[in-house]
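Enquirer: My questions concern the predicted model and sequence given below.
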Amino acid sequence: MRPFEYARAGDVAEAGRLAGRFIAGGTNLLDLMKLEVETPEKLVDITRLPLRGIEETDDGGLRIGALVTNSDLAAEPCIRRDYEVLSRALLAGASGQLRNKATTGGNLLQRTRCNYFYEPSQPCNKREPGSGCGAIGGFNRIHAVLGASKHCIATHPSDMAVAMRVLDAAVETQKADGSSRTIPLGELYRLPGETPQIETVLEPGELITAVRLPKPRAGTQRYRKVRDRASYAFALVSVAAIVRMEGSTIAEAGLAFGGLAPMPWRDAQVEAALVGKEPTMANFDKAADILLAEAEGQGGNDFKIPLARRTLKAVLADATKGA
């Protein structure tokens, strides 16, 4: 690990002015520093900032402080009751020890677990722009089949972000100049395109201070994660779903996907294809056809395409069971 400067922020405004790499739980950043994948010259400790609250908003939703740990968020009674998909996703991620340290803001911004990104001797456009993508033509079993580019096929690793996406979450931020903004989660992330090293729309020194959830939605909530082992493994495919029935037809469907793309993936056309339809396997297949119409495997990850279809159908069948 290379030497770095350390500073502790006394308030949110000072955190931006200190002009460094923010650190809270550090469950991802410290690993990257040890491998010299990331070599920040300055770390700004934000752990003492007052960003640990969970409070109800005027519109009936929730405001979650960026420093709320994954364990505390998953166990919060109102999350378990009204946002079950989020609690399920959080508990599917990492291990108990990591969830005790990992924060809400940090979870959204964790880096990909691509093997080539983590190995400095290998080419990676995300780590070193212009060096190439070792995963293309290499070992790419965990990589993206949607939203990738010829410059990068890495996936986003967060379970929490997938659930947040289906819940229409938004992040509150404060910039280094003191101004603030609210960014819908679907607009926070950038697809790799020709600049895979730029992963979000956040500016230098811009700090996530909270995540907002809208008021709870009616319907059945499910989160299913398919992985290589039962715990402490990233998703090969995951599906977050909120489905509301009216009689024998689907009145509303929200779907988000993990393990398939460089960001938590959501496709409005897939959801629209289910609305007004009966919950049959034939209709689920049609929705999967839309989701996977532009899916492209790279050899080692070709299996993800049929796996995504089966997982989506299983989640929808579970969510509409008894209809």
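Expert: Yep, it's here.
Enquirer: For the rest of this, base every contact and every neighbour count on C-alpha atoms.
Expert: Noted.
Enquirer: Do you have the helices of the stretch 101-250 of the chain handy? List them.
Expert: 104-108, 160-166, 185-188 (DSSP state H, counting those that start in this stretch).
Enquirer: From Val37, how far off is the closest residue to Asp11 other than its chain neighbours?
Expert: Using Cα to Cα, 6 or more residues apart in numbering and skipping residues adjacent in sequence, the residue nearest Asp11 is Leu49, 5.7 Å away. Going from Leu49 to Val37 by Cα to Cα, to the nearest Å gives 27 Å.
Enquirer: Tell me how far the helix or strand containing Leu73 lies from the chain's centre.
Expert: Assigned by DSSP states H and E, Leu73 falls within helix 70-75. Once both centres are worked out by Cα atoms, centre = their mean, to the nearest Å, helix 70-75 turns out to sit 16 Å from its chain's centre.
Enquirer: hang on, the earlier thing: wait, a strand at the residue nearest to Asp11?
Expert: No: if the criterion is DSSP: H, G, I helix; E, B strand; the rest coil, then Leu49 is coil and not within a strand.
Enquirer: take the one below as the second:
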Amino acid sequence: MNPFAYHRASDARSAIALAGPAAGAKYLGGGTNLVDLMRETIERPSTLVDVSGLSKNIEARADGSVLIGAAASNSAVALHPAIRERFPVLARAILAGASGQIRNMATVGGNILQRTRCHYFYDQSTRCNKREPGSGCDAVEGFHRMHAVLGTSPSCIATHPSDMCVALAALDALVHLSGPQGDRVLPLAELHRLPGDTPQIEHVLSPGELIVAVEVPALAFGARSAYRKVRDRASYAFALVSVAAALDVEQGRIQAVRIALGGVAHKPWRAHQAEAALQGAVADEAAFLAAANAELADAVGLRDNAFKIELARRTMVAVLGQLAKEAA
């Protein structure tokens, strides 16, 4: 691990001020991802600004929305009564991730900005464009069973590892940011980037910009939501495919739907094609299958991960079917 300076911030303004003058400064929340990357010398910050003292408040608003401080732990969010009642998909997604110990340490802001768990990204004896831009991607011809089938490029086929972010993407969550240029609010779905030719640029945050809160807007049918994670073992495993969905059905027809996929792309994948196909449709298996086919029409599988396309299709149909049955 390389030498670094350490500062503890008392609030967002002081964090931004502390990070601003330092080239290569990084914000440190729970450290469950960043510290691992520092041990492997993949991340080499010159300065760490500890932001674990920022707001941990979870505010359940009267309008049905919830505002979550960026330093709130994943466990606190998953167990909060307002989250469990209004957005069970979010609680279930968080509880499907990592272990209890890690969820107790990991913060909401850090979860959103965690980096891929691609084997080749961590193995410095291999080529990885995300770790060393322009070096190549050994995953394409190597062991890529866990890798992406949507939104990939020849430069990178890594997946985003978060469960929480998949649920947040389905719920149209908003990320509150603060930085040297001021404050702004950004849809979570626009925060992460697809790899293109620059997979090392993973998000649209400006230098020194800090996540200070996440807002989950009110959703009338948010209580009818579900998260299903398909993985190799029952706990402490990343998703092969995951589906977060919320469904509003009246008299057998779909009035509104939200769907996002995990384990299949470089970012949490909002299933806009499937949502459009389901709007106004009869809530039955045929409609769910047609919607899944529409969403996965452009998916590209490789030697080891092509099974993910069929797995995603079946999981989408199963989750939507479950929600439709509950609405009947």
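Expert: Sure, I can see it. Since the model is a prediction, treat every value here as computed from it, not as a measurement.
Enquirer: Superposing both, give me the TM-score.
Expert: The TM-score (TM-score structural alignment, normalised by the length of structure 1) is 0.97; 321 aligned residues with a Cα RMSD of 1.2 Å.
Enquirer: so what's the residue nearest to Asp11 of structure 1 up against?
Expert: Residues in contact with Leu49 of structure 1 (Cα atoms under 8 Å, 6 or more residues apart in numbering) are 9-12.
Enquirer: Spatially central residue in structure 1, please.
Expert: Closest residue to the average C-alpha location of structure 1: Ala161 at 2.8 Å, with Cα atoms, centre = their mean.
Enquirer: so what corresponds to it in structure 2?
Expert: The equivalent of Ala161 of structure 1 in structure 2 is Cys165 (alignment by TM-score structural alignment).
Enquirer: give the contact list for the residue of structure 1 positioned farthest from its centre.
Expert: Centroid-distance maximum for structure 1: Gly247 at 32.9 Å, with Cα atoms, centre = their mean. Taking Cα under 8 Å, 6+ apart, we find Gly247 of structure 1 in contact with Ala323.
Enquirer: Asp228 of structure 1 versus that one, what's the distance?
Expert: From Gly247 of structure 1 to Asp228 of structure 1 the distance is 37 Å (Cα to Cα).
Enquirer: for Ala169 of structure 1, same thing?
Expert: Ala169 of structure 1 is 28 Å from Asp228 of structure 1, where distance means Cα to Cα.
Enquirer: and these two? which has more neighbours close in?
Expert: Ala169 (20 against 11; other Cα atoms under 10 Å).
Enquirer: my read: the more buried one touches Arg212, true?
Expert: Yes: taking Cα atoms under 8 Å as the definition, Ala169 of structure 1 is a contact partner of Arg212 at 5.6 Å.
Enquirer: out of the contacts of Leu49 of structure 1, which are buried?
Expert: Buried residues within the contacts of Leu49 of structure 1, defined by neighbour count using 16 or more other Cα atoms under 10 Å: 9, 12.
Enquirer: Output the contacts of Leu49 of structure 1 as a markdown table; include the columns secondary structure and distance to Leu32 of structure 1.
Expert: Compiled in a markdown table, those are given as follows (DSSP: H, G, I helix; E, B strand; the rest coil; distance: Cα to Cα, whole Å):
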| residue | secondary structure | distance to Leu32 of structure 1 |
| --- | --- | --- |
| Ala9 | coil | 22 |
| Gly10 | coil | 26 |
| Asp11 | coil | 26 |
| Val12 | helix | 25 |
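Enquirer: Which of the contacts of Leu49 of structure 1 sits closest to Asn115 of structure 1?
Expert: Taking Cα to Cα as the measure, Asn115 of structure 1 lies nearest Ala9 of the contacts of Leu49 of structure 1, at 33.1 Å.
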